[in-house]
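Q: Pasting a predicted model and its sequence here:
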Amino acid sequence: MPAPNPAALDFLLTRRSRPAKTLGLPVPDRDELCTLLTAAARTPDHGKLEPWRFIVLDRRALEALAERIGERGEALGTDPEKLAKDLDTYGKANLVVAVVAAPKASEKIPAIEQTLSAGAVCLSLLNAALAAGWGANWLSGWMAYDEEITGWLGLAGGESIAGFVHLGSESSEPPERPRPDIDAITTWFVPGSPA
């Protein structure tokens, strides 16, 4: 018989990301953050390749990133209103972990599995932070895919940003949002039945 963990299941059934703009000080200190990163790194990893890594961005680094985003966004002709929102998101943040998808050469493990593992790290980090009492939000956006921005962050060829995980203290409780209708998105497959 399985040994249930009702508290963990209840957490997963009620977990809710916190909007990045509502996350303030204090933020996890270095030791607390290392615990969260350790939890995130326990994600499924077929082949034990560790096809991901972390870049920790503190307030000073985020101010520099926001400046870079502003320069790059203007050069790309990004809509000024959208760019202002992006600058606000990063320029006012206090702690962000960039989860880098860093695929390894492998004859056995396809690149897609490695990318999915990096995505799982983002969710694991998000959930670890929430379970520890912090607010957290997983974002991406155009800056996660822009080669000039990712190059500035030190990504090597073949690497990409799986997500920017914002961390901090909650300043307000977010409203609940609509959740998927499980019956509408679940098929109980029966071999030979019509598709």
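A: Looks like it arrived, so ask away.
Q: Could you use CA atoms for every contact and neighbour count after this?
A: Will do.
Q: Next secondary structure after whichever strand in the chain runs longest?
A: In terms of residue count, the longest strand belonging to the chain (DSSP state E) is strand 160-170. On the C-terminal side of strand 160-170, the nearest following helix or strand under DSSP states H and E is helix 182-185.
Q: contacts for that next one?
A: Where contact means C-alpha atoms under 8 Å, 6 or more residues apart in numbering, no residue beyond helix 182-185 reaches it.
Q: Which helix in this structure has the most residues?
A: Within the chain, and with DSSP state H defining each element, the longest helix by residue count is helix 111-131.
Q: Quick one: residues in contact with it.
A: 11, 15, 17, 36-37, 39-46, 51-52, 99-104, 135-138, 162-163, 165, 167.
Q: all helices of this structure, in order?
A: Taking DSSP H as the test, the helices found in the chain are 6-14, 30-40, 59-75, 80-91, 111-131, 147-152, 182-185.
Q: just the angle between the fifth one and helix 6-14, please?
A: Counting by axes from the mean of the first three to the mean of the last three C-alpha atoms, to 10 degrees, helix 111-131 lies at 110 degrees to helix 6-14.
Q: Helix 111-131 to strand 160-170, inter-axis angle?
A: In terms of direction (the same axes, to 10 degrees), helix 111-131 departs from strand 160-170 by 10 degrees.
Q: list the buried ones in helix 111-131?
A: The neighbour-count check on helix 111-131 (16 or more other C-alpha atoms under 10 Å) flags 111, 113-130 as buried.
Q: Next up, a structure to set beside the first:
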Amino acid sequence: MPDPSPQALDFLLTRRSRPAKTLGLPVPDRAQLMPLLTAAARTPDHGKLEPWRFIVLGRAALDRLSAAVATCDAADGLDDAAIAKAQKQFDDAALVVAVIEVQRPSPKIPAIEQTYSAGAACLGLLNAALAAGWGANWLSGWPSHDPGFVRDNLGLTTAERVAGFIHIGTETTPPPERPRPDVAALTTWDGA
């Protein structure tokens, strides 16, 4: 018989990301953030490759990223509104953790499994922050996919990419509920 954890299951059934623009001060300090990062690092990781790492971005780094958005290669041809929207992600934030996918050479572990693990690290960090009482949101945006932007501003190598920017802060307004998937319509039972 399994040993249930009703509180954990209730949390997962009712969890709700908080819009990044509604997150404010205070934000977790280093001591408060380390357990959240530790929880995120407990993600499924086939082969124990640790195909991810974390970059904690404080206010000065966020200001630098915001300024760099307008000059990155991906900004060419975009209108002012698209550039301003990308900058706003960094302007409005007080603390962001960039989860960086790190592709590790492996004869056994396919690259896609490493990508899945990095995504799971994003979700693990998001859920850990929410479980700890913080508001949190997982964003990316077009600058995160621009090779020059991530190389010049985050120090990423060609074997790395941004899996997500996890915004963490204090919730200033409760989020509205949103429609949820129809799980019964998305589920096929085969031999069960």
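A: Yep, it's here. Given the structure is predicted, the values throughout are model-derived calculations rather than measurements.
Q: thinking again about what came up before, what's the average distance of the longest helix of structure 1 to structure 2?
A: After superposition onto structure 2, helix 111-131 of structure 1 lies on average 0.2 Å away from the residues it aligns with, using mean C-alpha distance after the TM-score superposition for structure 1.
Q: Name the nearest residue to Met143 of structure 1, sequence neighbours excluded.
A: Ile149 (6.2 Å; C-alpha to C-alpha, 6 or more residues apart in numbering).
Q: Could you tell me which residues make contact with that neighbour?
A: For Ile149 of structure 1, the contact set (C-alpha under 8 Å, 6+ apart) comprises 68-69, 72, 143.
Q: Distance-wise, check it relative to Trp142 of structure 1.
A: For Ile149 of structure 1, the distance to Trp142 of structure 1 under the criterion C-alpha to C-alpha, to the nearest Å works out to 10 Å.
Q: ditto for Ala105 of structure 1
A: For Ala105 of structure 1, the distance to Trp142 of structure 1 equals 26 Å [C-alpha to C-alpha].
Q: Could you do Cys122 of structure 1 as well?
A: When Cys122 of structure 1 is compared with Trp142 of structure 1 (using C-alpha to C-alpha), they lie 17 Å apart.
Q: And for Arg60 of structure 1?
A: Between Arg60 of structure 1 and Trp142 of structure 1 the computed distance is 21 Å (C-alpha to C-alpha).
Q: before we move on, what about Glu176 of structure 1?
A: 27 Å.
Q: burial measure for the aligned partner of Thr78 of structure 1 in structure 2, as a count.
A: Aligned against structure 2 by TM-score structural alignment, Thr78 of structure 1 finds its counterpart in Leu78. A count of neighbours around Leu78 of structure 2, defined by other C-alpha atoms under 10 Å, yields 10.
Q: ok, Leu78 of structure 2 - contacts?
A: Contacts of Leu78 of structure 2 (C-alpha under 8 Å, 6+ apart): none.
Q: One more pass at 10 Å, please.
A: Residues in contact with Leu78 of structure 2, defined by C-alpha atoms under 10 Å, 6 or more residues apart in numbering, are Ala70.
Q: what does Gly151 of structure 1 give?
A: Applying C-alpha under 10 Å, 6+ apart, we find Gly151 of structure 1 in contact with 157, 159-160.
Q: Dump the residues you listed into a markdown table; add distance to Ala93 of structure 1 and neighbour count as well.
A: Listed next are the contacts of Gly151 of structure 1 as a markdown table, based on distance: C-alpha to C-alpha, whole Å; neighbours: other C-alpha atoms under 10 Å:
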| residue | distance to Ala93 of structure 1 | neighbour count |
| --- | --- | --- |
| Gly157 | 27 | 10 |
| Glu159 | 24 | 19 |
| Ser160 | 21 | 23 |
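Q: Tell me which of the residues you listed you also see in structure 2.
A: Among the contacts of Gly151 of structure 1, the ones still in contact in structure 2 (both residues aligned by TM-score structural alignment, their matches' C-alpha atoms under 10 Å) are 157, 159-160.
Q: So which of those is the closest to Asp86 of structure 1?
A: Ser160 (18.9 Å; C-alpha to C-alpha).
Q: wait, isn't the closest one in contact with Thr150?
A: Yes: assessed by C-alpha atoms under 10 Å, Ser160 of structure 1 is found in contact with Thr150 at 7.3 Å.
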